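Colleague: no sequence for this one, just the structure:
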């Protein structure tokens, strides 16, 4: 089995203080989410409504996408359909060529990250400036985002200070957040004013109106879209919702789940281009229809990209986003990415404790931990696990199916831990690699239970 996640995690956790800080920071965001949701008596009702709306939409997707296209075109938006990432990138480039565009700003869009649009356009000699603060930081560092809502969460203030000193000539060693943010603001202001094209993502597209909504905390999507002569919005087809009245359900759960805010600072509605502007919308499949056709994994398309599952996941918090070697990391990424490329991403469903915390916090009730378990079965069935792992799992299955053998192995194991601890603390014991071996119990739980029954 591909073991990229294990190898990349090992690099991340080599810096123990940073790992602990990353863990604590994300748990702080999870706690903010809990406070925001517990203060809303109807929270569970909103989750249920959101889940049902998404279920209904996914079951009637063709009708809603057709309705959305008709309404959007009637509003003056030019609608394009892309089967995959390559076609998406070619459509965007064709619009750029047609309008002779030189300067491009882009707000946060995980779809364009998924399609590697920046790399594609740079190969064509075009510069794309990411305008989200976190995205701009990692763009300067030539790194991918490590989190879908907090792209630079793996970096500390001093890292940002060093990056800005190198690229923006800020004062060396000054890591005051207000100073650094102001430097970024001044740097980006001219980029917005000079840009010919603004590229944005889409959080929600409304079939009833043909409009779409973009949610940001920095207003950078608005600044780009309202100053550029061309606006291209890019969306996966699962972003569709049936009616405008449904939007209030999703806007109430999105920010609370993502950052613990009551609502995002800017929830911007786009329905038609300005009189002097072109507005394009690129609707992308890129494997989504395949996921839609998988009964066990269809629910993953309900995702609204809030990243609540990231912030609660004990594996993500302690292994870092880059260890997932894909655009969308964390638990949700681990069930989306094997659909795109099962062989390359065969390691990701195993990067989980199956504790179920991800499913508990998901605002649209995706059964994430169950899908992780189901993906493991698919991956083993397809032969994308190493032979030693397969043999070990068969051995464990046999042992757990035979109570007498299980008890005997337990006795031997406890005896070995007490008398030969160094044998267990070897490079061949992968479980021990990043852990301390516990003290061996004096007796098994079964023996303890029988003694207490007596």
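Modeller: Thanks, I have the structure now. Fair warning: this is a prediction, and the values are worked out from it, not measured in the lab. Numbers count the residues shown, from 1 in each chain.
Colleague: from here on, contacts and neighbour counts on C-alpha atoms
Modeller: OK.
Colleague: may I see the buried residues of the one helix or strand residue 257 maps to?
Modeller: Element membership for residue 257 (DSSP states H and E) is helix 247-258. Neighbour-count burial for helix 247-258 flags 247, 249-258 (criterion: 16 or more other C-alpha atoms under 10 Å).
Colleague: which one of those residues is nearest residue 306?
Modeller: Residue 306 lies nearest to residue 258 out of the buried residues of helix 247-258, by C-alpha to C-alpha, at 4.6 Å.
Colleague: which residues touch stretch 422-442?
Modeller: Contact with stretch 422-442 is made by 414, 417-418, as judged by C-alpha atoms under 8 Å, 6 or more residues apart in numbering.
Colleague: actually stretch 78-96, not the one I typed
Modeller: 69, 72-73, 102, 114-117, 120-121, 197, 232, 279-287.
Colleague: what of stretch 15-31?
Modeller: Contacts of stretch 15-31 (C-alpha under 8 Å, 6+ apart): 12-13, 153-154, 258-260, 308, 311-312, 314, 317-320.
Colleague: okay, one more to line up with it:
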């Protein structure tokens, strides 16, 4: 199903759609307040963008430096070309320990690689310990947002889920009580965990360290209780120096949730005595994206989710309509790189208003890249026939002022005299299902200009 078809399903529940829209806009407003409180925020954005540009231009050097320093710290470093190899490496590490119980903190990379189903298929119990991730894991759903994975759910949905899976009181909707139920449930999983898997927010080449940012402390608890820590890292997460980290930690959470800083910013440099630490560095299409000059800047993304919180299309269509691990505007850039045919509709799920670019903390030109993807998809023949031929027809009309003017005149007269039920019929004018067309003007701008300007 295309994005528009999936979004149609989300839009059936108008009350939930409106709530989803308003909730994410509230998060966007919190971001704005946090940004205005930092006078040098725009300078920080530029500095972060420059650091990422520099790192990507010398990625091979910093990857080697990171590996050398991590190995010097006693960390085992593994390389995975794609998702399948990543999953095999992680499973082999778990098997080498004779382990069957894994606790996992939030990691969009492992979601991208579909690690959980792979491990479960091979007899390994995997428990997501981030509260939002645990909720959707119990519901057998994918995350709908990179920072707020269960943002599509209301407290009533969570209460029903916990009643079914955790045995809480039916109809319980109090957030504090639901959180306490989750805390008690997860505490025993932490204590039983033999291997802890985490994502990586930043990897510091200079020190060979990985940095994990959480608000719940679940990554710290899992890593410190388990005897083995596996950190799964996309190769674009590198930054050159430890001194660079402060730039990104000041940007990340302000952009994501409007907080001044994450509650926990944890550095993992070497394993504790008697324990093991592994880092799995994953490509999975990243070098391919790096080789695309028009799209390589998308690898600067620090997964804050700000572009999703501001995007009018994402807010009204829901994250699951994108059918990709990273939804929203940035996901619509990354997904065609993975599978152009399957995700051909996503670059068109945008108004190209530029709001995503305006809020991006590392200044990725998101709306420009979405426009460029549309051109690439058109040249590759991946557009639906209806879109392909309608765009060809429209381009011919727009290229001929006479035809364009005549068409505008017919539309103005038609909208003035045709019945409302006909002009707003959902069958051929879906735009008007939830909108009212403006009153048609008596003359076009071109006609007004010819009469007024001599």
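Modeller: Received the coordinates, thanks. Nothing here was measured: the structure is a model prediction, and the numbers come from that model.
Colleague: re the thing from before, for ChimeraX, write the select line for the buried members of the contacts of stretch 15-31 of the first structure.
Modeller: Selection of buried members from these for ChimeraX, criterion 16+ other C-alpha under 10 Å:
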select :12,13,153,154,258,259,260,308,311,312,314,317,318,319,320
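Colleague: what about the contacts of stretch 15-31 of the first structure, which are in helices?
Modeller: 12-13, 258, 308, 311-312, 314, 317-319 (DSSP state H).
Colleague: of those residues, closest to residue 136 of the first structure?
Modeller: Using C-alpha to C-alpha, those come closest to residue 136 of the first structure at residue 258, 20.0 Å.
Colleague: ranges for the strands of the second structure?
Modeller: Using DSSP state E, the strands assigned to the second structure run over residues 76-80, 101-104, 125-128, 195-198, 202-204, 209-214, 228-234, 238-239, 264-268, 276-282.
Colleague: tabulate the ones you listed (a markdown table), appending distance to residue 43 of the second structure and mean neighbour count.
Modeller: Output for these, formatted as a markdown table (distance: least, C-alpha to C-alpha, whole Å; neighbours: other C-alpha atoms under 10 Å):
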| stretch | distance to residue 43 of the second structure | mean neighbour count |
| --- | --- | --- |
| strand 76-80 | 35 | 17 |
| strand 101-104 | 35 | 25 |
| strand 125-128 | 37 | 21 |
| strand 195-198 | 31 | 26 |
| strand 202-204 | 20 | 26 |
| strand 209-214 | 23 | 22 |
| strand 228-234 | 26 | 25 |
| strand 238-239 | 18 | 26 |
| strand 264-268 | 23 | 16 |
| strand 276-282 | 30 | 22 |
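Colleague: would TSV of the ones you listed with distance to residue 402 of the second structure be doable?
Modeller: Listed next are the strands of the second structure as TSV, based on distance: least, C-alpha to C-alpha, whole Å:
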stretch	distance to residue 402 of the second structure
strand 76-80	58
strand 101-104	63
strand 125-128	61
strand 195-198	61
strand 202-204	56
strand 209-214	58
strand 228-234	53
strand 238-239	55
strand 264-268	62
strand 276-282	55
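Colleague: hang on, the earlier thing: from the buried residues of helix 247-258 of the first structure, which is closest to residue 140 of the first structure?
Modeller: residue 258 (24.8 Å).
Colleague: which residue in the second structure aligns with that closest one?
Modeller: With TM-score structural alignment as the criterion, the equivalent of residue 258 of the first structure in the second structure is residue 256.
Colleague: wait, isn't that match in contact with residue 34?
Modeller: No. The criterion here is C-alpha atoms under 8 Å, and residue 256 of the second structure misses it with residue 34 at 10.2 Å.
Colleague: quick check, nearest of the buried residues of helix 247-258 of the first structure to residue 161 of the first structure?
Modeller: Nearest member of the buried residues of helix 247-258 of the first structure to residue 161 of the first structure, counting by C-alpha to C-alpha, is residue 258, at 25.7 Å.
Colleague: okay then, goodbye and thanks.
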